[in-house]
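# Generate coordinates for the sequence data below:
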Amino acid sequence: MKPYQYLPILDQGEPLVPIPLDHFAVVTPHPYHALGAPYGDRSPYWLRSAVLSALTQAQSGLQQVYPGWRLQIFDAYRPIPVQQFMVEYAFAALAQQQGQDLASLTAPERDRLRLAVSEFWAVPSLDPATPPPHSTGAAIDLTLLDSAGNPVDMGSPIDELSVRSHPDHFATATHPSAQQAHRHRQILKHAMVAAGFQQHPKEWWHFSLGDQLWAWLVQAQTNQRVTARYGRVEAAIPPG
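Predicted coordinates for the structure are as follows:
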């Protein structure tokens, strides 16, 4: 278990609501849909209602400082079967990247790969006390588009399993392009945090509001006991 999964959850019962895709930019086609992830009758473009309100606030704050810029949504709600699919996909992709054959992996090699994947991907737990963040409808992966509609350079792609994904990886960089990537990451972080979100410690693109990870981060900052507002959502929702 990860440290944040020990925090209690008192679900507020807020419904999942559709993200207005005409208001935000969206990565299309949806990256996990394109891989064959089993969404069934559910949509990745849904969030808890209060989380969506905060996301709207984050984009408004961004545009006050950077007119014409938009948040570009990569992924939001993720059912458990999709989480399982993507964990397995990430495991296989990492093995291939390292030149290893899945069928011939030794037990220690499998353990090492699982550990590397678990740094970025939450375990697809069915235990209601330990839901993956995205399965709560309170987490979102996103990046930025500039006023011309071009993707802003963030230094590394979403879902990259490396230290380059850590939010402050380029904080002390000396190369101009790396310094710019760090500034862009800070722009995204400031917009989201100002609206109440917390950033994943190892993923520049992942933010949440109200789940266990959010509660754990807020608790660490305030030194006060915090309870998560959202648990796993399993209700069927219309396709996106």
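# only C-alpha atoms for contact and neighbour calcs from this point on.
Will do.
# Count the residues that sit near Asp127.
9 (other C-alpha atoms under 10 Å).
# And for Ile9, the neighbour number?
22.
# And it, how far from Asp211?
Ile9 sits 8 Å away from Asp211, going by C-alpha to C-alpha, to the nearest Å.
# where do the contact lists of those two overlap?
228-231 (C-alpha atoms under 8 Å, 6 or more residues apart in numbering).
# and those as JSON lines, adding distance to Phe170?
As requested, the shared contacts of Ile9 and Asp211 are exported to JSON lines (distance: C-alpha to C-alpha, whole Å):
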{"residue": "Ala228", "distance to Phe170": "31"}
{"residue": "Arg229", "distance to Phe170": "33"}
{"residue": "Tyr230", "distance to Phe170": "32"}
{"residue": "Gly231", "distance to Phe170": "33"}
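# Of the residues you listed, which belong to strands?
Using DSSP state E, no member of the shared contacts of Ile9 and Asp211 falls in strands.
# Scan those residues and report the most crowded one.
Going by other C-alpha under 10 Å, Gly231 tops the shared contacts of Ile9 and Asp211 with 26 neighbours.
# ok, and the closest non-adjacent residue to that residue?
Thr136 (5.1 Å; C-alpha to C-alpha, 6 or more residues apart in numbering).
# before we go on, could you also do this sequence so I can check it against the first one:
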Amino acid sequence: MTDLFAPILPQPDPDWAEAFRVPIVECGQPLQALGIATGFAVWPAYHRLGVPNALPECHARSEIFERLLHAASLLPDGIRLVILDAWRPFAVQQHLYDTLYDILRQHEPDADPAELTRRTREFVAPPSTRAESPSPHLTGGAIDLTLCDRDGRWLEMGSLFDEATPRSYTRHYEEIAQPDEAQRLARDNRRMLFNAMSAAGFSNLSSEWWHYDYGDQLWAAHLGKPHAIYGPAHVLPLEQLWRQQLEGLRR
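Okay, here's the model as predicted:
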């Protein structure tokens, strides 16, 4: 039985160079739209926030869908998962990375560029479309999510989604020796999310309480898997789908 309120144990920060060296053996699972799911809620955050090229739907690999349903089934009655982002177009990844880097540079104009890059990568993965090292969200295996109650009220998680401060580290509230009531609430809500997602096979990005992976290189590196099973994926426009279907008839 999953203990949803077990403490979140220390986890290493990702070594992106090491993760991107993990081989990919693509399994071919299709992307699936999540918006019509009844087992969890979907709120496409970047589209709602007006980020250029963000889609009005969240897509993920088909096994991700099933594992999200499993994680949702472990939560207490009345608590629901809220999917904020999943498959992400490269243009959105580039926009997020460049925007955060520029804001950090403006905030600290004398900072070393290498340090700005390191801090940017804490909260936004390096943009990449390379077949051997795609950005996690480009694979359809990375999920950003939070929790809400049965009426749709978002639970207190101790920081905003995509907040670029130390409070966003998953274990931030675990490290407070004597948390106050609000800090205990955020800690326990993070524990619920972390333990449910871990029990469903996901790994967590240590600097982002909302980010979980399954099947991509970050997941494989974190859990010591011999290879990832998801490479770059694409939500195809209707025209390309028709072409693929007609090509299939010729074979």
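# which residues in structure 1 form helices?
31-35, 49-65, 80-97, 107-118, 176-194, 212-222 (DSSP state H).
# how about these in CSV, adding distance to Gln72 of structure 1 and mean neighbour count?
Formatted as CSV, those follow (distance: least, C-alpha to C-alpha, whole Å; neighbours: other C-alpha atoms under 10 Å):
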stretch, distance to Gln72 of structure 1, mean neighbour count
helix 31-35, 13, 13
helix 49-65, 10, 18
helix 80-97, 21, 18
helix 107-118, 24, 14
helix 176-194, 11, 18
helix 212-222, 21, 19
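# if we compare the ones you listed, which one ends up closest to Ala236 of structure 1?
In terms of C-alpha to C-alpha, the element of the helices of structure 1 nearest to Ala236 of structure 1 is helix 80-97, at 12.4 Å.
# Trace Gln32 of structure 2 over to structure 1, please.
Alignment note (TM-score structural alignment): Gln32 of structure 2 maps to Val17 of structure 1.
# what about that match, how many neighbours?
Neighbours of Val17 of structure 1 (other C-alpha under 10 Å): 16.
# just Leu16 of structure 1 next, same as before
22.
# For the residue nearest to it when sequence neighbours are not counted, give me its contacts.
Once flanking residues are discounted, Leu16 of structure 1 sits nearest to Arg48: 4.4 Å by C-alpha to C-alpha, 6+ apart. Going by C-alpha under 8 Å, 6+ apart, Arg48 of structure 1 touches 14-17, 137-138.
# Tell me how far the counterpart of Arg48 of structure 1 in structure 2 lies from Arg119 of structure 2.
Residue mapping for Arg48 of structure 1 onto structure 2 gives Arg61, with TM-score structural alignment as the criterion. Arg61 of structure 2 sits 29 Å away from Arg119 of structure 2, going by C-alpha to C-alpha.
# Let me know whether Leu31 of structure 2 touches Pro232 as I believe.
No - using C-alpha atoms under 8 Å, Leu31 of structure 2 is not in contact with Pro232; the gap is 10.9 Å.
# who touches both of those two?
Contacts common to Leu31 of structure 2 and Pro232, judged by C-alpha under 8 Å, 6+ apart, are Gly140.
# what's around Trp69 of structure 1, how many residues?
Trp69 of structure 1: 22 neighbours (other C-alpha under 10 Å).
# so it makes contact with Ala58?
No - shown here, Trp69 of structure 1 and Ala58 do not form a contact pair, counting by C-alpha under 8 Å, at 11.5 Å.
# related to what we said a few turns ago, closest to Met1 of structure 1 out of the helices of structure 1?
The nearest among the helices of structure 1, by C-alpha to C-alpha, is helix 107-118 at 10.2 Å.
# what is the orientation angle of that closest one with helix 80-97?
With axes from the mean of the first three to the mean of the last three C-alpha atoms, to 10 degrees applied, the angle from helix 107-118 of structure 1 to helix 80-97 works out at 120 degrees.
# what's helix 107-118 of structure 1 packed up against?
helix 80-97 (3 or more C-alpha pairs under 8 Å, 6 or more residues apart in numbering; DSSP states H and E).
# How far does the helix it packs on sit from its chain's centre?
15 Å (C-alpha atoms, centre = their mean, to the nearest Å).
# do stretch 209-221 of structure 1 as well
Stretch 209-221 of structure 1 sits 14 Å away from the centroid of its parent chain (C-alpha atoms, centre = their mean).
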